[in-house]
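1. using only what follows, build the 3D model:
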Amino acid sequence: MEKEHQIFGIRAVIEAINAGKEIDKIFIQKEAQGDLMRDLMKTIKRNNINFSYVPVEKLNRLTPNNHQGVVATIAPIRFHDLETLVENVLETGKAPLFLILDQLSDARNFGAIIRTAECTGVDGIIIQKQGSAPVNGDTVKTSAGAVFNVPICKVEHIKDAIFHLQGSGIKTIAATEKTENTIYDVSFNEPVAIIMGSEDRGINPSVLKIVDEKAKLPMFGTISSLNVSVACGAFLYEAVRQRL
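-> This next block holds a predicted model:
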């Protein structure tokens, strides 16, 4: 994690949140106590910021400074508003291509996906505030800087984002093995949002219930799944192939 994207210390983190800094994630020492820590937790919850409890060793690895049990990462980018982005893309007259990442948690996978998304002309990436991979130095590095070129939206709930896209005439296609359709059976020519799941659990079952279509990649080996960034690349390039 790059040090310039880091804030440590309870009061410093509270001040940063109140000042409207784009906080990506907060790491808090397990069993941390005290009035100031309670104030921090109230501020985190009021602003709906992504946080997790970690052992003190992790915080010590993140910074050699006196962290007081708290280290926050600042996103190196500004996030976009979903409704405004969808409106702007639709106004261009081209068939939009969006990517929804349902609780993808690995920063390097995220960076690799952003890089492929930029190469394939994706109009925007949608992630959930809670439980998603941080946008940190690793993400920037793995994306080869593409993170600065592809609009990223953080939403409260993936399902609400899907409903909004569907209401805007954008078809949602889930990447899942729970279907007979392969990516070669579905059309990516119209306005589309492709949904990729997390590395370990795939797409949330409640999300699968509301999508328009499901598609899988044909598999011929003994290992039954691909790395999510590789699978995502296959989906995006099938969209590109159909649209050429």
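2. every contact and neighbour count from this point should use C-alpha atoms.
-> Noted.
3. state which helix of this structure is the longest.
-> Among the segments of the chain that qualify as a helix by DSSP state H, the longest is helix 228-243.
4. identify all contacting residues around the top strand by length along the chain.
-> Ordering each strand of the chain by length in residues (DSSP state E) puts strand 23-29 first. In this structure, residues lying in contact with strand 23-29 by CA atoms under 8 Å, 6 or more residues apart in numbering are 16-17, 49-56, 59, 69-75, 134-135.
5. buried subset of those residues?
-> Among those, the ones that count as buried by 16 or more other CA atoms under 10 Å are 17, 49-51, 54, 56, 59, 69-75, 134-135.
6. looking at these, which are in helices?
-> Those of those lying in helices (DSSP H): I17, V56, L59.
7. spatially speaking, which residue is in the middle of this protein?
-> Taking CA atoms, centre = their mean, the centroid of the chain lies closest to I127, which sits 3.5 Å from it.
8. and that residue, what is it in contact with?
-> Listed by CA under 8 Å, 6+ apart, the contact partners of I127 are I100, L101, D102, Q103, I152, C153, K154, V155, I158.
9. make a ChimeraX selection of whichever of those turn out to be buried.
-> To isolate the buried ones among the contacts of I127 in ChimeraX, judged by 16+ other CA under 10 Å, type:
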select :100,101,102,103,152,153,154,155,158
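10. please give me the structure for this one as well, since I'd like to look at both together:
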Amino acid sequence: MIIYGRNAVREALRAGRRPVQEVWATKRVAGEDWLQGVKVHLADGGQIEQRAEAPDHQGIAARVGAYPYADPNALLRGEAPFLVALDELQDVQNLGAIIRTAETAGADGVVICERRAAEVTPAVCKASAGAVEHLPVARVGNLADFLIRAKERNVWCYGAAGEARTSYTDVDWRGGVCIVLGAEGKGLRRRVAETCDDLVSLPMQGRIESLNVSATGAILLYTALQARLRP
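-> Predicted coordinates for the structure are as follows:
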């Protein structure tokens, strides 16, 4: 995999979860402090764009090992897991943004679907600002079955749904919690929604009927974090 962008490459080097095999950078970027001690091949912007297959490379790209997906069952073994589950989320920018927010909010992991869903690609690595290198991301064949296993481990599963009657402020976000977010435009599939312990909604006071899924995820993650930080 060729990843690109300053944060994506820097966090891959910092985390050490997968080998960073080669690094290419422009002369200006190669002189930055965080690359001291790293063997860097000098290249111009066009050469880096060709390797990264993306114009927004910020002057750096790196060849790294395959992304090390986590064991979904391992995410349930800790005490009071704090998780995010994504139901066939397909937009790589949204996936990256949610992983970034989940990591900064102290979540223990993100669970994504194996089929009909975005996976961890170089674009996701960049959109997450490198958070994918630190936060475990697991893939499951059946999200509803994973939620059933989570509930058996005393993890409460709350799905985001615009039509839900329960407000996100009326939920006890402490203890084991999994925030479940649906796909862009489709929301949660029926079985996934039915498997959740409850569905929660955000108040819409303006003329727009809904929020972007990554914005919804950010609100719920930090609402949960605030509750979990209270004594």
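11. tell me how many other residues surround V230 of structure 1.
-> V230 of structure 1: 14 surrounding residues under other CA atoms under 10 Å.
12. roughly how far does the aligned partner of it in structure 2 sit from L83 of structure 2?
-> Residue correspondence to structure 2 (TM-score structural alignment): V230 of structure 1 is matched to A215. For A215 of structure 2, the distance to L83 of structure 2 equals 16 Å [CA to CA, to the nearest Å].
13. residue boundaries of the strands in structure 1?
-> Under DSSP E, structure 1 gives strands at 6-8, 23-29, 51-54, 70-74, 97-101, 124-128, 152-155, 171-175, 192-196, 213-215.
14. of all the ones you listed, which one is nearest H80 of structure 1?
-> strand 152-155 (4.8 Å; CA to CA).
15. excluding chain neighbours, what is closest to whatever residue of structure 2 lines up with R115 of structure 1?
-> By TM-score structural alignment, R115 of structure 1 lines up with R100 in structure 2. Closest residue in space to R100 of structure 2, ignoring its immediate chain neighbours: S128 at 4.6 Å, by CA to CA, 6 or more residues apart in numbering.
16. burial measure for the one you found, as a count.
-> Based on other CA under 10 Å, the number of other residues close to S128 of structure 2 is 26.
17. how close does the closest residue in space to S225 of structure 1 that isn't next to it in sequence sit to E177 of structure 1?
-> Closest residue in space to S225 of structure 1, ignoring its immediate chain neighbours: M219 at 7.9 Å, by CA to CA, 6+ apart. According to CA to CA, M219 of structure 1 stands 10 Å off from E177 of structure 1.
18. looking at those two now, which is surrounded by more residues?
-> The residue with more neighbours, out of M219 of structure 1 and E177, is E177; 17 against 12, by other CA under 10 Å.
19. what's that one aligned with over in structure 2?
-> Using TM-score structural alignment, E177 of structure 1 lines up with G162 in structure 2.
20. got a list of what its match touches?
-> V200, S201, L202, S210.
21. wait, what's in contact with the third one?
-> By CA under 8 Å, 6+ apart, the contact set of L202 of structure 2 is G162, S167, Y168, T216.
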